[in-house]
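Trainee: Here's a sequence, model it:
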Amino acid sequence: MQTPGAEAQNPFFAVSDLPYQLPPFERIETAHYRPAFERGMTDQLAEVEAIATNAEPPTFENTVVALERSGQILQRVSAVFFNQASSDADEEIQEIQGEVSPKLAAHSDAIHLDKRLFARISALVEDGAGDLDAESRRLLERYHLDFVRAGAGLTDEQQSRLRAINEELSALQTAFQNKLLADTNATAVVVDDAAELDGLAADAVTAAAETARERGLDGKYVITLGLPSGQPVLTSLTNRGLRERIHRASVSRGAHGDHNDTLQTAARIATLRAERAALFGHPDHATYVLEDRTAKTPAAVHDMLGKLTPAAVANAHAEAARLQESIGDEFELQAWDWAHYSDRVRRATYSIDAAELRPYFELERVLRDGVFHAAGRLYGLSFTERPDLVAYHPDARVFEVFDEDGTGIGLFIGDFFTRDSKRGGAWMNSFVEQSALMGTKPVVVNNLNIVKPPAGEPALLTFDEVNTMFHEFGHALHGLFSSVTYPTFSGTSVYRDFVEFPSQVNEMWAVWPSVLENYAVHHSTGEPLSQDVVQRLLDSQIWGEGFATTEYLAATLLDLAWHEIAPGTVVEDPLAFEAAALSQAGVALESVPPRYRTSYFAHIFSGGYSAGYYSYIWSEVLDADTVEWFKENGGLERANGDHFRRELLSRGGSIDSMEAFRNFRGRDPQIEPLLVRRGLAR
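Mentor: Below you'll find the predicted structure:
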């Protein structure tokens, strides 16, 4: 029971009075979440009931706009809570997530399966949308489609089964996330002897010692695991036995047969999704999902992947031969050797040493003189850190973002360091979405997983981490530049297979000469990265594309295999299913494991990418073509940035995604630039 006055004290019950409605994190306590979720759901259901029972004939304003305005408390608490569940979870947060996720699924069903609401929306569609403007007409059509895809047109019996499936799926997806986080932490590799860490940079060794100390393992070293199969430390470690330990720990996560095992959870999720697809008359979950994507059909995705897979695998085999040549007869190349010897070949071929580059990529410099600098040059933005504004964790920093004329456009929060309470990977979330209807400007956050150095030491990044920082900031720009009326269309609310496109485009500025020379400076000597090294770094990017493309395609094809199972299929042995799927797809290379295996494929089993992991390479077709456009038009120029912002980044989901691309590019995308980029052109 709440204490007296608790309702008035709950910070989610009122709109924040902080700049840009930044959530009042200083006042938010874990105890506030449950009552805020309960009040949020109760209030929205009352608002929806009023819409459904309105005696007036349905209009766009009294039905669709009213639905857009509903659920504000629920939106506020959800945005904060689910970011915390991903970036700073503890046992109580996980417990609340387990409780509330099924309730939220049921809450969504209560709205989307309401036949009265569906009747009002359908009546408006049948009336032809009257004199609505283009964005309003699209919103009406979107609502109608969402209700149909949610099951509003199903029979009562079908809806009853759908509710049960959705509730169970919600609980299972939360369980997958929490089990994976626990097993990832438990599987971290403990090293007793510093000599085993030979090859690891001094700051990385210090960070491993600090992590061990925090875990009560003084005198030892702890190597934590990132989300993908490949772990960055494998590049530099010379101790082959330790490399094998780390690799095996990585690829076995969630598959230990204990209480944190995720395999049966994943299999059950896939079975339920197939059953749900059948309720809608689809042969499998992938068909259901892709119907509402730019790809439209699984056949279109397989057609595109079929153009890439044979060449990628051939390149991977060629790279493996070169690595074996570097190894000699001492032993046979294994997955845990690949990164180490690939770096050797890269160094021998291009004289590029990944470890020696890290001192030139200091986090603060990359952020301010790289990421922010490029955004300033291209879009006229400026950034001011706001230490007076408190975020949800001491490591998370708040920046106010200004347009060229000094107008504030929103807040950007950067949370860059890894911790045991944060899930792996990197992502962008929104706390407040831009909407003219609601009078709100965006508040967005980027989460990364960079190892935090000891106090007083610089955070030095790998080039992959630099690239990730630019990538995630591309998502942030998509949110910050949003200029739409309705929150449904705000920022990154576009088709799932389109959402990675703007972020992938932003990666190009990481290696744009004037940007790179601005941030790639030795953190202690101030010496810039030489032009010769820069050119060799650029030249070296084609090396390893066989491995990178194959590991990605393997994960993509595994995702599709799980989500093309027929309704009624029960997978008894998920690992055997995985092995068969990879073999059948022609990507079962022992030394090139999928980027994600089933047991830790969070994107598809606890994220929003089910039957959609192909989105990255689908979007990369658009990205590579767009990079060519920038190069053809002078590159880092304000006119180019303004065009990209106006025609695409600002539009969110307010127009069809491919229409936005064509408005920007002047034509449909072409695949040739991607083939050249990945070394797949023949």
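
Trainee: can we go C-alpha only for contacts and neighbour counts from here?
Mentor: OK.

Trainee: what's residue 546 in contact with, if anything?
Mentor: Residues in contact with residue 546 (C-alpha atoms under 8 Å, 6 or more residues apart in numbering) are 312-317, 319, 678-679.

Trainee: Of those residues, which belong to helices?
Mentor: Judged by DSSP state H, the contacts of residue 546 include 312-317, 319 as members of helices.

Trainee: Kindly reformat those residues as TSV containing neighbour count and distance to residue 565.
Mentor: Formatted as TSV, the ones in helices among the contacts of residue 546 follow (neighbours: other C-alpha atoms under 10 Å; distance: C-alpha to C-alpha, whole Å):
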residue	neighbour count	distance to residue 565
312	24	26
313	24	25
314	15	28
315	22	30
316	23	29
317	17	30
319	20	33
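
Trainee: which one of those residues is nearest residue 609?
Mentor: The nearest member of the ones in helices among the contacts of residue 546 to residue 609, counting by C-alpha to C-alpha, is residue 312 at 22.7 Å.

Trainee: re the thing from before, what's the most distant pair in the contacts of residue 546?
Mentor: Longest span within the contacts of residue 546, C-alpha to C-alpha: 317 and 678, 14.9 Å.

Trainee: which one of the ones in helices among the contacts of residue 546 sits closest to residue 40?
Mentor: Using C-alpha to C-alpha, the ones in helices among the contacts of residue 546 come closest to residue 40 at residue 312, 49.0 Å.

Trainee: what ranges do the helices span in the stretch 251-400 of the chain?
Mentor: Assigned by DSSP state H, counting those that start in this stretch, the helices in the stretch 251-400 of the chain fall at 263-279, 285-290, 298-327, 335-350, 354-357, 363-366, 372-379.

Trainee: Other residues contacting stretch 231-247?
Mentor: 189, 196-200, 223, 225, 229-230, 250, 335-337, 339-343, 355.

Trainee: what about 6 Å?
Mentor: With C-alpha atoms under 6 Å, 6 or more residues apart in numbering as the test, stretch 231-247 has contacts from 196, 198-200, 336, 339-340.

Trainee: One more, so I can put them side by side:
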Amino acid sequence: MTNPFFEPSPLPYGLPPFADIRDEHYRPAFDRGFEEHLAEIAAIAENPEPATFENTMIPLEKSGQILERVATVFFNKSSSDSSDFTNELEEVMAPLLAAHADAITLNPRLYARITALFETRAELGLDPESVYLVERYHAEFTQAGAGLDDAAKERLREYNQQLAALTTRFEKNLLADTNDLAVVIDDVEELAGLDEGEISAAAEAARERGLEGKYLITLVLPTGHPYLASLSNRAVRERIMTASRSRGSRGGEHDNRQLVLDITRLRAERARLLGFATHAALITSDETAKTPEAVDEMLRRLAPAAARNAHAEQADLQALVGDEYSVAAWDWAFLTEKVRKAKYDVDTAEMRPYFEAERVLHDGVFWAATQVYGITFTERTDLVAYHPEARVFEVRDSDGEPVGLYVYDLYTRDSKRGGAWMNPLISQNSLLGHPVVVVNNLNVPKPAAGSPTLLSYDEVNTLFHEFGHALHGLFARVTYPKFAGTNVFRDFVEFPSQVNEMWMLWPEVLANYARHHLTGEPMPAELVEKVKASSTFNEGFATSEYLTAALLDQAWHRITADDRVTDVAEFEASAIASFGLDNPAVPTRYSSTYFAHTFSGGYDAGYYSYIWSEVLDADTVEWFKENGGMLRANGDRFRQRLLGVGGSKDPLEAFRDFRGRDAEIQPLLDRRGLN
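Mentor: Purely as a prediction, here's the structure:
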């Protein structure tokens, strides 16, 4: 049987041939991919000719194609449609992939060739993108330890393989415990406050688990749960919150506490080996922030105002219930909606009937992109994705020229990890002639057959956000694979996605998609205005829960190799208290044992990226407003000068090229009510 990973896919846009891929194809493809890639690297490193851009950088960028194909498809599958097979293989492959990466970045001859080009780059007559390619390779190889001696390199390899295994185990534990802790409800009356669609989704989730006649509330990745805003039964709310916060810390085989301690210790030891005081210093050295002190300065600047606002909001909630009970974390969302109703005469749950998922996608998300960028979308039912629920759309420019494929996977399932994300399946670059295919994954509960999928306000916002990442991946037009799509600094990558959120409530866009799923009536204008008027309402809570997680991530990664942490809960509580954000009613968005972003998701010492990028985002939204809003000229400028460059130039330089200056923080402070 021919292995489909051994050759490029013949399908449109290089879409992987999912219909032909079987479990037995993955390991042989990984093995051949490793072998072929190392042979290609050896040919570059051992070339007796002096290093040139053509005999070093070009073949380096072309290398590893089989490995790229199989790894991209496998890790998409392991995150969105996992199985016992993928879980087992991922644990086997994680240290092997780490060792393989080290075999390349720690190759002394290869590093010497890259260094020679770096030192003479101004004399090579290269275009700016090629110069930047040399600079990025040199910076990344140096940071990864290419300049260490042989003994230090061996220790580094051990660290990297151990960390790959530990972070993979953390993710698997979290998925398993999240599934195990789903809350079973026996009586539908306990779900009072949920609408028909939500109750239908809970019944369907229970049925899929063999719990006929019951209702199952599956957990989401953050501490809070969307249903907490609606459920009137306080005991059920408490059960959901308790289950959410106990993930990874209950003892047994899925406990993540020791993994947290081991991961942070190893990261600190590796950072010292690489010449950095802490892991946070190592990570930020090659981001736009540059130092953990710069991150700390910004986050701590925001924390006091956020905490004050949260306490004021809490006082309003307590006044609502009087002496009946003290407001707890599981009460906040429910009572917030009541206060919002009293103060602004608005309840975001009233918007849900106007957010039917298919209309939101086509007449909201897609339509906005058509207006701003001129692109169009056609569903390709002839193309098979990796799961029956994943749908494929062809994207074309206004002149009919192809842009790429967009894969949309909306619903939650036990085999899908929590949260929402975008990842590429094929990344555009002209060197190899690759087109582009990107995926958006969300985790919306699926209602029973025949019932409409109605999205919450937050779910609509998440869809616009993730589609912003997809646009970044679709629009980037670069020469080299290294710069494809969203391959930018971690603390810049959230910027384009956050910008795309602005279209959710933009008047023309909202009028086009927000219609009642039964009557077709548009969302009442007064409801929209009330929501906008309350835009800074509850921002104390929202900012506090985010900042607590961002600062907790920094705290874990600012420990040194000499520090010895032995108790996860104690460290977390102490760190949160030191930020002035230790309010029991405002829990951190992610506690350590289920903080997937930082312990398995690539955001280690980088969760600050969201608000760091939001400074750029808020300033960009102001630019759009100042320049006429939803105009093709504005979209074309943003596409060409920022989205379109991918990672092929310094991101802050790209921002200045678009904006005409550096970003200012005031629009962010205004947006979040932190003046």
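
Trainee: Can you give me the TM-score here?
Mentor: The TM-score (TM-score structural alignment, normalised by the length of the second structure) is 0.99; 674 aligned residues with a C-alpha RMSD of 0.8 Å.

Trainee: ok so, going back, need the helices of the stretch 251-400 of the first structure in TSV with distance to residue 419 of the first structure, can you?
Mentor: Converted to TSV, the helices of the stretch 251-400 of the first structure look like this (distance: least, C-alpha to C-alpha, whole Å):
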stretch	distance to residue 419 of the first structure
helix 263-279	25
helix 285-290	33
helix 298-327	33
helix 335-350	24
helix 354-357	23
helix 363-366	17
helix 372-379	25
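
Trainee: of all those, which lies closest to residue 577 of the first structure?
Mentor: For residue 577 of the first structure, the closest of those is helix 263-279, at 9.6 Å, according to C-alpha to C-alpha.

Trainee: Specify, as a residue range, where the closest one falls in the second structure.
Mentor: The aligned range for helix 263-279 of the first structure in the second structure is 257-273, by TM-score structural alignment.

Trainee: What residue in the second structure is paired with residue 414 of the first structure?
Mentor: Alignment note (TM-score structural alignment): residue 414 of the first structure maps to residue 408 of the second structure.

Trainee: Make sure I have this right: that match is in a strand.
Mentor: Yes. Under DSSP: H, G, I helix; E, B strand; the rest coil, residue 408 of the second structure sits within a strand.

Trainee: Quick check: the gap between it and residue 510 of the second structure.
Mentor: As judged by C-alpha to C-alpha, to the nearest Å, residue 408 of the second structure and residue 510 of the second structure stand 21 Å apart.

Trainee: Give me the more crowded residue out of those two.
Mentor: residue 510 (23 against 20; other C-alpha atoms under 10 Å).

Trainee: what stretch of the first structure does stretch 643-651 of the second structure fall on?
Mentor: The aligned range for stretch 643-651 of the second structure is 649-657, by TM-score structural alignment.

Trainee: what comes up buried for that stretch?
Mentor: 649-655, 657 (16 or more other C-alpha atoms under 10 Å).

Trainee: Contacts for that stretch, please.
Mentor: Counting by C-alpha under 6 Å, 6+ apart, 135, 478, 481-483, 489-494 sit against stretch 649-657 of the first structure.

Trainee: Which two of the residues you listed have the greatest separation?
Mentor: Largest separation among the contacts of stretch 649-657 of the first structure by C-alpha to C-alpha: 135 and 478, giving 18.0 Å.

Trainee: Looking at the two, which is more packed in?
Mentor: Set residue 135 of the first structure next to residue 478 and count neighbours by other C-alpha under 10 Å: residue 478 wins out with 24 against 17.

Trainee: Contact partners for the counterpart of that one in the second structure?
Mentor: Residue 478 of the first structure maps onto residue 472 in the second structure, with residues paired by TM-score structural alignment. Each residue near residue 472 of the second structure by C-alpha under 6 Å, 6+ apart is listed here: 485, 643.

Trainee: what's stretch 620-630 of the second structure aligned against in the first structure?
Mentor: Taking TM-score structural alignment, stretch 620-630 of the second structure hits residues 626-636 over in the first structure.

Trainee: Please apply the same query to stretch 287-305 of the second structure.
Mentor: Stretch 287-305 of the second structure corresponds to residues 293-311 in the first structure, going by TM-score structural alignment.

Trainee: what's next to the matching stretch, contact-wise?
Mentor: With C-alpha under 6 Å, 6+ apart as the test, stretch 293-311 of the first structure has contacts from 290, 495, 680.

Trainee: Please convert the ones in helices among the contacts of residue 546 of the first structure to TSV, extending it with distance to residue 296 of the first structure.
Mentor: Below are these laid out as TSV (distance: C-alpha to C-alpha, whole Å):
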residue	distance to residue 296 of the first structure
312	25
313	26
314	29
315	30
316	30
317	33
319	35
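
Trainee: Fine by me, we can end here.
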